[in-house]
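[1] Give the three-dimensional model of this entry:
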Amino acid sequence: MKEKQGTLEFKNIVMEFPGVRALDDISFQVHGGEVVAMVGENGAGKSTLLKILNGDYIPTSGQYLIDGSECHFSSPHEAIRAGVSIIYQERQIIPYLSVAENIFMEDTPANSLGLVDFKKLHEDAASIINEFKLPIRPEDKVKDLSVAYQQMVEIMKSYRRHPKIIAFDEPTASLSDTEIETLFEIIMKLKKEGMIILYVSHRMKEIFQITDRLIVMKDGKYVDTLTTKDTVESEIIGLMVGRDLGDIFDSLDRNKEIGRTILKVDNVSNEYVKNVSFEVHEGEILGFAGLVGAGRTEIMRSVFGADPVLEGAVWMEGEKLVCRTPADAIKKGIALCPEDRKDQGIVPYRSIEENISISILSKLSRFGFLNRRREAEIAENGIREFNVKTPDRFKKIGELSGGNQQKVILARWLAASPKVLILDEPTKGIDVGAKQEIYQMACNLAKRGMAVILISSELPEVLGLSDRIVVMCQGHIAGELSGEEATDEKVLTLAMKDMLGGSGNESAAMQ
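    Sure, this is the predicted structure:
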């Protein structure tokens, strides 16, 4: 590894918003040639600090220096010119442009006539795509890619600028293990080149795999700096949350009364999945496991009426359902918390109250007039029951942390009283403390008799929460396991058996 090059230093950074001190006297250094994680619960101030570095926010007081020179970025464009590149959890891409056009958005190559040189554009983009080992083409429209590949386009767009500083904010939330491995190879390459690398993630396995040091933050304050190889997960979590969580799953208050069949999916096929059959019972948490692209989200979109059912049928309490739209599904008692919370789950510029009541406006209205008092009562009940951290119900949901946004979505569906609740990646981008709350909320809903379907790419989550586990592979169901018999190895074997010929060595292949 090359000698460390350059330094990023934060000195006594304070960031205040009306009524809130988001950052309080933050000071630390990051050197070139090392990967430093910023860890802390949602609301700890990690993203706020990145937005200061990116020129989105101007700090109330304090300094940030690059290579000893004080910086005053007033826009992201200024930060980019200074060699700063931030990859946010929310994608910064234009879906209707091609992969190549997104990668080279700021400086598209032109010919002698001043027109876009598409040949060079596609050649340059293909070179980067090949380096990332991705099965996509420069001319592919980003909107046609999976969420995982859209995220990789965002990473390639930043990577090709050759920045001095690159910060990753939950970059692997939508990536498969293979894609994560590719990303880590790129990060290690950048590290060897002496780049300053900040890495924000809630996934402890990644932090121990990729980082050299950890900066721990809590409630907008700097807590400690740890050397990764000299610490353990329990120490990090203790500093992050200020309490011992113990074994999260063992401490949950679970439902023990699983009742009759509520939802039955019978040989359903759509554009992405083939002959999928399963059922879920009253009070049960049914987990869905599988690799990215296995078809878990796709089958649930058809159940929810977002995508058409081409063959087969969906039954609710013995009645055949025909849900052509999500509104039809909601009326029949099916609710979905989508994987892409920001784009599909919330209305970011509307209040918490409006985001909770949006699913039941017809019930709150009479003769075209909305019952504001009842709307307020339902919002206050949801905020209280799901422990949403907010000064009031009027706060815009887009200003909340990811964990609190997810709680508001759960409060929305509780108000709608569904019979079936589908949770698609419910803890994606959520800190360990908020995860525990979400897990217990799922158990509480099951105890009320709701049938809960859980889709998660985090295997410990599926194993720890589910009463039964359905494993999907390449668009069909590969097998089913009871909660008692399910293990990492058994789930991974089913998830990969068709891809590896059912040899029995699938678990080893995942390592």
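
[2] When you work out contacts or count neighbours from here on, use the C-alpha atoms and nothing else.
    Noted.

[3] Quick check: closest non-adjacent residue to the residue most central in space within the chain.
    The centre of the chain sits closest to K428, judged by C-alpha atoms, centre = their mean, with a distance of 3.3 Å. Once flanking residues are discounted, K428 sits nearest to A173: 6.2 Å by C-alpha to C-alpha, 6 or more residues apart in numbering.

[4] Mind checking what secondary structure the one you found has?
    At A173, secondary structure determined by DSSP: H, G, I helix; E, B strand; the rest coil is coil.

[5] any idea how far I180 is from it?
    Separation of A173 from I180 (C-alpha to C-alpha, to the nearest Å): 9 Å.

[6] Compare these two (neighbour count), which wins?
    Each of A173 and I180 has its neighbours counted (other C-alpha atoms under 10 Å); A173 has more, 22 against 17.

[7] So the more buried one sits against G429, correct?
    Yes - between A173 and G429 a contact is recorded at 6.5 Å, counting by C-alpha atoms under 8 Å.

[8] And for the residue lying closest to S98 once chain neighbours are set aside, the neighbour number?
    Among residues not flanking S98 along the chain, K141 sits closest, at 4.2 Å (C-alpha to C-alpha, 6+ apart). K141: 19 surrounding residues under other C-alpha under 10 Å.

[9] Could you verify that I258 is part of a strand?
    No - secondary structure of I258 (three-state DSSP): coil, not part of a strand.

[10] Next, the second sequence, to be compared with the first:
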Amino acid sequence: MEESASAPKCVLAARRISKSFGAVPVLFSVSFDVCEGEVHALIGENGAGKSTLMKILAGFQPPTSGDILLDGEQIDLPPNGEAEDLGIVLIHQELNLAEQMTVEENIFLGRELTSRGFLDRLTMRRQVEVLLKQVGLDIAPTARISDLSIAQKQMVEITKAMNRNARILIMDEPTAVLTPSETKLFFRQVEQLKKRGVGIVFVSHKLAEVKEISDRVTIMRDGQWIGTKPTSELSLDDMAQMMVGRELSDLYPPMNEVDVDAPVILGVENLSTGKVKNVSFDLRKGEILGFSGLVGSGRTELFEAICGVVPVDSGTIKFDNEVVNFKSVSQARNAGLSYLTKDRKGKGLLLLQKMAPNMSLFSLPKFIKNMMIDQKAEEKALARGIRRFDIRTRDADIRVGDLSGGNQQKLLLAKMMETDPRVIIVDEPTRGIDVGTKQQIYHFIAALAAEGVSVVVISSEMPEIIGICHRVFVMREGRMMGALTGTEINENEIMRYAAGLKEAS
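    Next up, the predicted model:
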């Protein structure tokens, strides 16, 4: 990865970086660099070491060995985000904005301008207006962050970085929660940043986006550097194979056939809540049912109502041919219906706790013995879950927050299956997860269906809806727009329903 005479200037570089946490090594002599005016994608499976490398590049973690170079000179980066003063800005996947403050207040937060001991609001507003124009963001500096879309919030984070004179932007899964149209807008802004000479580290599991936006790609696997190549020399299959070290031609598993006479395990008729309007559908034993639609279409709200998270205003829910009205997730669980939230970090897991208590929490009554938690039973359940779902960790006592995103998702699946559900509802099963772990989760879901478990998959990723579901329902603005089967399950038909261009008669 040496620079040639004609190559763009390398701004930030890691040379032979290794990192260990205690006795556990996580990076092994990794080299990486980013040049001015380029997008350098960093890809790899969950647990490959990408997050650790990013934190080292931004000064949040010191390397155990190796060198960091800034403009060709060796440097010890200041800790705790202070490397921003050098122009190195890390934008985390979970956006770091004060929701109740305005755009201009967030952009100058901690760096407010003053005049004669008072806030110089006029100067700050003028500077924010210039910055917003530079990144193409058409919002008022006085707009409250909580009123913005996810895409707009992402651009406010970038505007904050530009206000810190960012030379290097390190972005962790910046498009994970963006719609396709929002992603296109975001990419246009990235191109503008490139033209201004900003070097961008783009971390993503969406390989098609990596192919579209990046100039170079570095692949990591198991804490090691696998290779760095111009993006033009790599196909999507090349990237995937280098990431996982194996062919991924069987990304989606073979579909088991669902008996047309299989019993209906879950039936919903004319269900309405605050955001859902007269939705009806049924789910048969051993079926994988997909729910598609644009962000805000009401899919999550529908199943939160079914599972007792939010109240039902009207309509009928039948579970195993009996009318039910669950008042809580625990009631639904006890009946045999389990819901896996899309917010694994906020609602699904206790990030500061170890794996064993997380594993048992959802089915806690079965782990109580003589009024105490049976720790041996917990440990057996964890060992069972680790084996069944291939949860990869060097230490079973690790805090869950230190697991990769893919292994957190596998732990959630294992935790849910401890209740022996007959129906599982999985909301955004592979958001922010690498292609190798996606393959595993798709095969887990197919195996569950083959065993007779009924599965609902709520997903914004159209390829996985098409690849693993027997039938697909499409929602828009809280309403059911259409039901697709067989060859009807394709991107064109799904988008026509999702966009309101077509509706079931």
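
[11] Would you mind reporting the TM-score between them?
    After superposition, the two chains reach a TM-score of 0.91 (TM-score structural alignment, normalised by the length of the second structure), with 495 aligned residues with a C-alpha RMSD of 2.6 Å.

[12] quick revisit: what about the residue nearest to the centre of the first structure, distance to C443 of the first structure?
    18 Å.

[13] Next: G403 of the first structure.
    17 Å.

[14] Show me which of those two is the more surrounded one.
    Ranked by neighbour count (other C-alpha under 10 Å), G403 of the first structure and C443 place G403 first, with 25 against 22.

[15] Please give me every residue in contact with the more buried one.
    N42, T427, G429, I430, D431, A434, K435 (C-alpha atoms under 8 Å, 6 or more residues apart in numbering).

[16] repeat for I75 of the second structure
    D67, I68, L69.

[17] Give the equivalent position in the first structure for it.
    I75 of the second structure maps onto C71 in the first structure, with residues paired by TM-score structural alignment.

[18] same question, M242 of the second structure
    Checking TM-score structural alignment: M242 of the second structure goes with L239.

[19] With V435 of the second structure instead?
    By TM-score structural alignment, V435 of the second structure lines up with V432.

[20] What residues sit buried inside stretch 268-288 of the first structure?
    Buried residues in stretch 268-288 of the first structure, counted by 16 or more other C-alpha atoms under 10 Å: 268-270, 273-274, 276-277, 279-288.

[21] what's the matching residue for the residue nearest to K428 of the first structure over in the second structure?
    Per TM-score structural alignment, A173 of the first structure is aligned with A176.

[22] what's the answer for F17 of the first structure, then?
    F17 of the first structure maps onto F21 in the second structure, by TM-score structural alignment.

[23] Could you give the number of residues near that match?
    9.

[24] quick one: it from A356 of the second structure, how far?
    21 Å.

[25] what's the answer for N106 of the second structure, then?
    39 Å.

[26] can you check R496 of the second structure too?
    Distance from R496 of the second structure to A356 of the second structure, by C-alpha to C-alpha: 45 Å.

[27] which of the two has more neighbours?
    Applying other C-alpha under 10 Å to R496 of the second structure and A356 shows that A356 carries more neighbours, namely 25 against 15.

[28] quick one: contacts for that one?
    E378, E379, A381, L382, D397.

[29] change it to 10 Å
    Neighbouring residues of A356 of the second structure by C-alpha atoms under 10 Å, 6 or more residues apart in numbering: 375-383, 385, 396-400, 411, 415.

[30] Out of those residues, which sit inside strands?
    Using DSSP state E, the subset of the contacts of A356 of the second structure located in strands is empty.

[31] Could you tell me which of these count as buried?
    Using 16+ other C-alpha under 10 Å, the buried members of the contacts of A356 of the second structure are A377, E378, E379, A381, L382, G385, A396, R399, V400, L411, K415.

[32] Could you save the residues you listed as CSV and add columns showing distance to T52 of the second structure?
    Below are those laid out as CSV (distance: C-alpha to C-alpha, whole Å):
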residue, distance to T52 of the second structure
A377, 33
E378, 30
E379, 28
A381, 29
L382, 26
G385, 26
A396, 20
R399, 16
V400, 16
L411, 21
K415, 27
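
[33] any idea which of those is closest to Q154 of the second structure?
    V400 (26.3 Å; C-alpha to C-alpha).
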